[in-house]
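could you look at this predicted model? Sequence included:
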Amino acid sequence: MVGGLWAQNGPAVAGGDIPSVAYLDWYIPMLLEKRTHDLSHSGIQYSWDWSQLLAGEIDELDLWWSIGKGDPRQLVADLEEVSLERIVCMHGVTNGIQIALMAALKSPRAGDERMKRVAVEMPSYAPISQSPRLMGLETIPYSRLPQEGYATTKPWLIDRNGLEEILPSVGALVMTPILNPLGWDLTQEDRIWLAEITAKYDVAVISDEVYNHTLRSIDEYKPMYLYGDHCISLSSLTKCHGLGPIRFGWLIASEEVASVAKKVFLNTNGMLSSPGVTMANAIWPHFHKPLQHIDHLREKNLPLLEGVLEKHCIEWQRPPSGVFGSFEIPGGISGFELVETLGAEHDFLAIPGEMFDPSLKNWLRVAWSIEPELFAAAVSVLDEILSEISK
């Protein structure tokens, strides 16, 4: 396995210089192997009863707009209790990152390079860093770092000194509050500090909150749009509702930024998918059900994982919400080596931490987003693999 599959930061790119999303280049073939014991999914695997949800609407899936159904922004407005004028619907969060950047960055003045640079969080999923580069922007990484002695048991914190050095030279910042692959949310202290320091330097904050719905059940849901007009929240139905294929997402920003984002969407996308909107509308009255199921899966699955990690003297603390977490593999073996050798032998799949940052070479991300009987079998296999490593 070659390295370098984490997010690639740097100057603007075009043509043959555009980096691949190397994580997916590796992961999709792995998925196609259909390994029996799969702890790789970062989102819930949830089954919706479409025959019931779309009863009477199957023949109208492509007609949302032409038959005058309501504004899909109203779904989000009711959920978040914000005005329609602050919402733009789009095709998922990756699409939203690009729209938000185009809407939030101001036209650069002569000699002002700030609006050509974006601060991006590491560790991260590749499009966080690479999408801006396709738009002619340079990305400059900053870090969330482990608390000394508590890398696997406490939230990682913003490197405040490192980020403040960057902020005078950028026009926007992109981050994911629930850190992938660790699963820990941004602390409230860091959230407040980030909002204040970016306001000081006139830097737009673009927050990928696709995992944050899981915080609702523990009353810790605190989207960044609440922390200032310079903050933009992005979300979708992909990770917490198992609906990635319908590509329905949204952003919430100030009315000024949202009005520009709407123009960006119309210029770059034209319109939303009518089938996607129809399906989103159908599940909206049941928005809470997958979130309740995630709580159920955490209750059933996490004690099994904790037991196996404790058996192998691996220090780990479950994140308070969400569907995945990461731990350091004992014995110096890399995540890639584990998955591609012992994983192949045992028909087991998880995600190497190195996918998100080179510092996580010896880490493994596991998800508890599958049904308990499948999870129990997969964790039993993980136990066997860890036993082989310790021999």
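Yes, it's here. Residues are numbered from 1 along each chain as shown.

when you work out contacts or count neighbours from here on, use the C-alpha atoms and nothing else.
Will do.

okay but V210 is in contact with S233, surely?
No. Look at V210 against S233 with C-alpha atoms under 8 Å: they stay out of range, at 9.3 Å.

any idea how many residues pack against S326?
25 (other C-alpha atoms under 10 Å).

no, scratch that, I was asking about V339
21.

that one belongs to a helix, doesn't it?
Yes. Assessed with DSSP: H, G, I helix; E, B strand; the rest coil, V339 lies in a helix.

which elements pack onto the longest helix belonging to the chain?
Taking DSSP state H as the criterion, the chain has its longest helix at helix 288-311. For helix 288-311, the packing partners by 3 or more C-alpha pairs under 8 Å, 6 or more residues apart in numbering; DSSP states H and E come out as helix 372-390.

give me the distance from the helix it packs on to the chain's centre.
The chain centroid and the centroid of helix 372-390 are separated by 26 Å under C-alpha atoms, centre = their mean, to the nearest Å.

helices or strands next to it in the packing?
strand 37-38, helix 288-311, helix 343-346, strand 348-349.

which stretches in the stretch 151-300 of the chain count as strands?
Using DSSP state E, counting those that start in this stretch, the strands of the stretch 151-300 of the chain run over residues 157-158, 172-175, 204-208, 231-236, 249-252.

in addition, the following structure is provided for comparison:
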Amino acid sequence: MTITPPALSVFETLESEVRSYCRGWPAVFDRAQGSYLYDEDGHTYLDFFAGAGSLNYGHNNAVLKRALLDYLERDGIVHGLDMATTAKRAFLETFQNVVLRPRDLPYKVMFPGPTGTNAVEAALKLARKVKGREAIVSFTNAFHGMSLGSLAVTGNAFKRAGAGIPLVHGTPMPFDNYLDGQVPDFLWFERLLEDQGSGLNKPAAVIVETIQGEGGINVARAEWLRGLAELCKRRDMLLIVDDIQMGCGRTGAFFSFEDAGITPDIVTLSKSISGYGLPMSLTLFKPELDVWEPGEHNGTFRGNNPAFVTATAALDTYWADGQMEKQTLARGEQIEQALLAICAEHADADATYRGRGMVWGLEFPDPARATRVCRRAFELGLVLETSGPQSEVVKLLPALTTTPDDLDEGLRTLARAVRETA
């Protein structure tokens, strides 16, 4: 497919230089449906990006769109702050009945604002308020958001530098296998906690991603997560799981921590919780942690009622019968087999792969190779992004509703892109 980059336009002349995704995908997109994007010049692209994980059910999902249009056509409440609305009630009841109760999760639900970093900021603030301590422990290569509190527990040096001020009260620890298995799990962490001369103030909480998406698709073992949960309990620290990208079924189960058999004290959700790409986030926490004063944490757009409508429809449609988890795991096996074949074909490149469910990464020792693969894939009609501290990982994040045929087409295109960038 021949793609002509858009001519100098309002994007270049008026929009800030901070824009990023559009630089890797030189097209002006016009519409989207299911797993496909279409640009204004008539080109078709298979989407293995899914709105950075915000579109688990695809673009303009017909069932969710119908629920949204019906709600808007009857003049349903759009902006509601934290007022009680019928849309919010329907979401809360469905979330409780479809997600929380079947998993025996006791969480209270907080609507902290429309984005993932809002949910993280609320989680950090609550943990500090409950424990009366400032320090938060995070992990190497973590990504938790772009506002200041979230950046303080994010590992990426480039993103941290953008803050322009010292990022304090956050201490990084080695993520699972960061030291290539040469050191027992949590040895360094435990030593710092025990040693009065370590300089580590007793943490209020630990925040962790079960799979680090932006960090390079680094998958934590279930036993490592269980060990972390046990350590937090023993040392009187709250455990926060950031499930913003890996939740809502991305790894198979609705929550990515379910397979490890742990119950975090606090959980953050965003991205695909609305199901339709509409801004929405949740901070979930155990009832005994609900020590907020009314209005102590708020936000103008925390009551996004159209997002409540599509979120309710998504839960009813995809999570009431348990089939979505089985389907995602089956699609994951399809992806894994394709990546295995790619790595075998290019053994000389020392490429490796890793992932779970429908989030996978293909890593190249030469970081530039991953960028070239994504660029060539786009030229062939496949939307992919890179991740990792050096953008060394090709990241696969297709919609959970992607058909086996479309998945196979995208994986063949990926294999071709790898072959043609050798």
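Here it is on my side, so go on. In this text the structure is predicted, and so the values were computed from the model without any measurement.

report the TM-score for the pair.
With the length set by TM-score structural alignment, normalised by the length of structure 1, the two chains reach a TM-score of 0.70; 346 aligned residues with a C-alpha RMSD of 4.2 Å.

including mean neighbour count and distance to G270 of structure 1, could the strands of the stretch 151-300 of structure 1 go into a markdown table?
Formatted as a markdown table, the strands of the stretch 151-300 of structure 1 follow (neighbours: other C-alpha atoms under 10 Å; distance: least, C-alpha to C-alpha, whole Å):
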| stretch | mean neighbour count | distance to G270 of structure 1 |
| --- | --- | --- |
| strand 157-158 | 20 | 37 |
| strand 172-175 | 26 | 25 |
| strand 204-208 | 26 | 22 |
| strand 231-236 | 27 | 19 |
| strand 249-252 | 26 | 15 |
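
what's the closest of those to S217 of structure 1?
Of all the strands of the stretch 151-300 of structure 1, strand 231-236 sits nearest to S217 of structure 1, with 16.8 Å by C-alpha to C-alpha.

got TSV for the strands of the stretch 151-300 of structure 1, with distance to Y150 of structure 1 too?
Converted to TSV, the strands of the stretch 151-300 of structure 1 look like this (distance: least, C-alpha to C-alpha, whole Å):
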stretch	distance to Y150 of structure 1
strand 157-158	11
strand 172-175	22
strand 204-208	25
strand 231-236	29
strand 249-252	34
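
what are the buried residues along stretch 173-183 of structure 2?
In terms of neighbour count (16 or more other C-alpha atoms under 10 Å), stretch 173-183 of structure 2 has its buried residues at 173-177.

and of the strands of the stretch 151-300 of structure 1, who's closest to S124 of structure 1?
Nearest to S124 of structure 1, of the strands of the stretch 151-300 of structure 1 and by C-alpha to C-alpha, is strand 172-175 at 8.0 Å.

with structure 2 overlaid, how far apart is the closest one on average?
Mean deviation of strand 172-175 of structure 1 from its aligned counterpart in structure 2 after superposition (mean C-alpha distance after the TM-score superposition for structure 1): 1.9 Å.

now do that strand: which elements does it pack against?
helix 93-104, strand 117-122, strand 204-208.

now the ones you listed in a markdown table, with distance to V76 of structure 1?
Converted to a markdown table, those look like this (distance: least, C-alpha to C-alpha, whole Å):
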| stretch | distance to V76 of structure 1 |
| --- | --- |
| helix 93-104 | 14 |
| strand 117-122 | 27 |
| strand 204-208 | 16 |
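
in the stretch 101-250 of structure 2, which spans are helices?
In the stretch 101-250 of structure 2, the segments counted as helices under DSSP state H, counting those that start in this stretch are 116-131, 148-152, 157-161, 187-194, 222-234.

and those helices: which comes nearest A311 of structure 2?
helix 116-131 (15.4 Å).

ok and the closest one relative to strand 238-242, angle-wise?
180 degrees (axes from the mean of the first three to the mean of the last three C-alpha atoms, to 10 degrees).

residues in contact with helix 116-131 of structure 2?
111-113, 134-136, 144-147, 149-150, 204-205, 238, 240, 242, 244, 266-271, 280-283, 289, 291-292, 297 (C-alpha atoms under 8 Å, 6 or more residues apart in numbering).

ok, the nearest residue to S147 of structure 2 once chain neighbours are set aside to G261 of structure 2 distance?
Nearest non-adjacent residue to S147 of structure 2, counting by C-alpha to C-alpha, 6 or more residues apart in numbering: T117, 6.4 Å away. Between T117 of structure 2 and G261 of structure 2 the distance is 26 Å, computed by C-alpha to C-alpha, to the nearest Å.

these two: who's more crowded?
Between T117 of structure 2 and G261, counted using other C-alpha under 10 Å, the more crowded position is T117 (25 against 12).

returning to what we had before: quick check: buried residues in the longest helix of structure 1?
By 16+ other C-alpha under 10 Å, the buried positions in helix 288-311 of structure 1 come out as 288, 290-291, 293-295, 297-298, 300-302, 304-306, 308-309.

so what touches it?
Under C-alpha under 8 Å, 6+ apart, the answer for helix 288-311 of structure 1 is 44, 46, 213-214, 217, 240-241, 315-316, 318, 322-323, 368-372, 375-376, 379, 383.

go again with 7 Å.
46, 214, 240-241, 368-369, 371-372, 375-376, 379, 383 (C-alpha atoms under 7 Å, 6 or more residues apart in numbering).

of the residues you listed, which is the most crowded?
Neighbour tally across these (other C-alpha under 10 Å): the maximum, 32 neighbours, falls on W368.

ok, that one - contacts?
Per C-alpha under 7 Å, 6+ apart, neighbours of W368 of structure 1: 39, 297-298, 301, 323-324, 375.

could you single out the nearest of the residues you listed to I158 of structure 1?
F324 (20.3 Å).

aligned partner of that closest one in structure 2?
Aligned against structure 2 by TM-score structural alignment, F324 of structure 1 finds its counterpart in V359.

what's the local residue count around that match?
Around V359 of structure 2 there are 27 residues (other C-alpha under 10 Å).

what of E165 of structure 1?
There are 10 residues near E165 of structure 1, going by other C-alpha under 10 Å.

how near is it to E196 of structure 1?
From E165 of structure 1 over to E196 of structure 1 (counting by C-alpha to C-alpha), the distance is 15 Å.

what does S131 of structure 1 give?
From S131 of structure 1 to E196 of structure 1 the distance is 26 Å (C-alpha to C-alpha).

spatially central residue in structure 1, please.
Nearest to the mean C-alpha position of structure 1, by C-alpha atoms, centre = their mean, lies V210 at 5.2 Å.

that one reaches K239, doesn't it?
Yes. Between V210 of structure 1 and K239 there is a contact at 6.3 Å, judged by C-alpha atoms under 7 Å.
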